[in-house]
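Student: Requesting a structural model of the entry that follows:
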Amino acid sequence: MNEVVMQLMKHRSVRAFEQTPVPEEQLREIVAAGQMASTSSNVQAYSVIAVTDTALKHELSVLTGRQAYVESCPVFLVWCADLNRLAQAASSHLLDGEQTYADSAESFVVATVDAALAAQNAAIAAESMGYGICYIGGIRNRIGEVTSLLRIPRLVYPVFGMCIGIPSASSGQRPRLPVDAVLHRDVYEPGRTFATIGAYDDTMVRYLRSRTEGRKSTPWSKIMAEWLTRPNRLQLMEFLQGRGLLRR
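Tutor: Now for the predicted structure:
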């Protein structure tokens, strides 16, 4: 493996951080590295809010499901899909009454993918500097309150958060599905995925038993069944449409 691949293969989520601040120069380098990710048609339809204020981080920790590491990390990044900036940039070039498609499903997907690609670039950059990161999907738990707290405008929504800081404790690396479960050849092969589930269940059972000293041993497939049958953040569609997104 080359050094880049080795860095990627070392990734693990970090939830315990030292209180050493992330220097402004390094934070800007991390975000700049994120900006070099691929972006559809060069739209760069994302923004990131760096939260370091103690009171704000506390409020966000509550809104994300009382996740203490949101408050304890030195800097919490909120990655946003941002079509507002595009609308502003285009406004001076539109004919009177000319409509845009910032509210389309395609624009929504483009902005969301752009934000995810930039964030992952930034995550790898941060890890290469010795920092740990943890993605926080809980930013969408109470997304309306987060939006108000951070003064996020229309045509923008917070996709996820990211804790960054120097790890204060080592964390285990969760096993991933085998490559054969996700790599198909020429066409999608449903049987390939199904054939790997049993082996991965065994792997995850061993991992959970080791990590929890025998307290947990639920197979991955059962955890996924519980995830799929649990209504989760069903308010999102109404919220997004109210912000001018996903209307067609």
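
Student: okay, CA-based contacts and neighbour counts for the rest of this
Tutor: OK.

Student: what about the strands in the protein?
Tutor: In the chain, the strands defined using DSSP state E lie at 46-51, 75-82, 132-136, 156-165.

Student: thought residue 209 was touching residue 219?
Tutor: No: at 10.6 Å, residue 209 does not count as touching residue 219 under the criterion of Cα atoms under 8 Å.

Student: Comparing those two, which residue is more hemmed in?
Tutor: Per other Cα atoms under 10 Å, whichever of residue 209 and residue 219 has more neighbours is residue 219, with 18 against 14.

Student: want to put them side by side, so please do this one too:
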Amino acid sequence: MSTLSTPETAAQNATEALDARYGTPWNAPLPAWNTTLDTLLAHRSVRNYAKKPLPEGTLETLIAAAQSASTSSNLQTWSVVAVEDPERKARLSKLAADQSQVREAPLFLVWLADLNRLEAAAQRTSASAEGLHYMETLLVGVIDAALAAQNAVVALESLGLSSVYIGAIRNQPEQVAAELGLPPRVMPVFGLCVGYADESRPAQVKPRLPQSVVLHREQYDAPTQTEGIAQYDEVMGAFQTAQGLSAAGWTSRSLARWRSRESLHGRDRLRDALQALGFELR
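Tutor: Have a look, this model is predicted:
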């Protein structure tokens, strides 16, 4: 259970964490604060890992945390493959845009939307499983996998570990499936590097969009977003500059990410890949 800080410490922790998360001074009332919020607000993506093994039992603890996440109708339509073999990590790295962190992290988790388990249960009991072949059911599996993975991330960060999601695991999903020996109707959704951060190359908390952009009260309010996005472009430009990168703001960087079919890096054919993996997607 989270422990409450003293009022003075809590206020200082809250202010520092919220200022860092948004890149601007926090001007809303401060809530009660605890160590869980410290962990959540301090999240950052870590791409450089120390050559340090994980303590025994870490993987099992993370999976217990993942299985404690909410799951639609208790269907638990997700699985995960833990990869520690250096050669397999190297092959998966090549399939995921050759990202070095996949090779460097001591543990690489590939999170899966898994409908095979329910289909196998239906076959064993001679039950109908027509509903497994619809888009809705795949979406349930993807959501289940994401909820489970984020629970694991919170857990690992509470243990002093770091991580980064690898969406590029979807660049070549059929090849990933072959590497991991996935049965039909199991989709690799994303990867997750896990390890101790290399303190010589620290990662920083990246500011997020202002709440005025993402928080809508009662009904969606598109016109109010313009000012907040303009402000965020300035915040992100300054953050990028401080990181030694180009001063491009969020708008230009985000639009560049979707500028063409080629910018999807193979994921433009995801529907075809899913069909090859046994998903009918009615």
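
Student: got JSON lines for the strands of structure 1, with distance to residue 126 of structure 1 and mean neighbour count too?
Tutor: As requested, the strands of structure 1 are exported to JSON lines (distance: least, Cα to Cα, whole Å; neighbours: other Cα atoms under 10 Å):
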{"stretch": "strand 46-51", "distance to residue 126 of structure 1": "14", "mean neighbour count": "20"}
{"stretch": "strand 75-82", "distance to residue 126 of structure 1": "12", "mean neighbour count": "25"}
{"stretch": "strand 132-136", "distance to residue 126 of structure 1": "7", "mean neighbour count": "23"}
{"stretch": "strand 156-165", "distance to residue 126 of structure 1": "8", "mean neighbour count": "25"}
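
Student: show me what contacts the residue positioned nearest the centre of structure 2?
Tutor: The residue lying closest to the centre of structure 2 (Cα atoms, centre = their mean) is residue 165, at 4.6 Å. The contact partners of residue 165 of structure 2, by Cα atoms under 8 Å, 6 or more residues apart in numbering, come to 45, 190-193.

Student: for residue 58 of structure 1, same thing?
Tutor: Contact analysis of residue 58 of structure 1 by Cα under 8 Å, 6+ apart lists 70-71.

Student: how near is it to residue 51 of structure 1?
Tutor: 10 Å (Cα to Cα, to the nearest Å).

Student: Do a quick rundown of the helices in the stretch 101-250 of structure 2.
Tutor: Assigned by DSSP state H, counting those that start in this stretch, the helices in the stretch 101-250 of structure 2 fall at 116-125, 135-158, 173-180, 211-214, 225-242, 250-257.

Student: Indicate which one of those helices is closest to residue 98 of structure 2.
Tutor: Closest approach to residue 98 of structure 2 among the helices of the stretch 101-250 of structure 2 (Cα to Cα): helix 173-180, 13.2 Å.

Student: which residues in structure 1 does the closest one match up with?
Tutor: Aligning helix 173-180 of structure 2 against structure 1 (TM-score structural alignment) gives residues 143-150.

Student: one step back: make JSON lines from the helices of the stretch 101-250 of structure 2 and add distance to residue 13 of structure 2 to it.
Tutor: Listed next are those as JSON lines, based on distance: least, Cα to Cα, whole Å:
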{"stretch": "helix 116-125", "distance to residue 13 of structure 2": "44"}
{"stretch": "helix 135-158", "distance to residue 13 of structure 2": "16"}
{"stretch": "helix 173-180", "distance to residue 13 of structure 2": "42"}
{"stretch": "helix 211-214", "distance to residue 13 of structure 2": "19"}
{"stretch": "helix 225-242", "distance to residue 13 of structure 2": "21"}
{"stretch": "helix 250-257", "distance to residue 13 of structure 2": "27"}
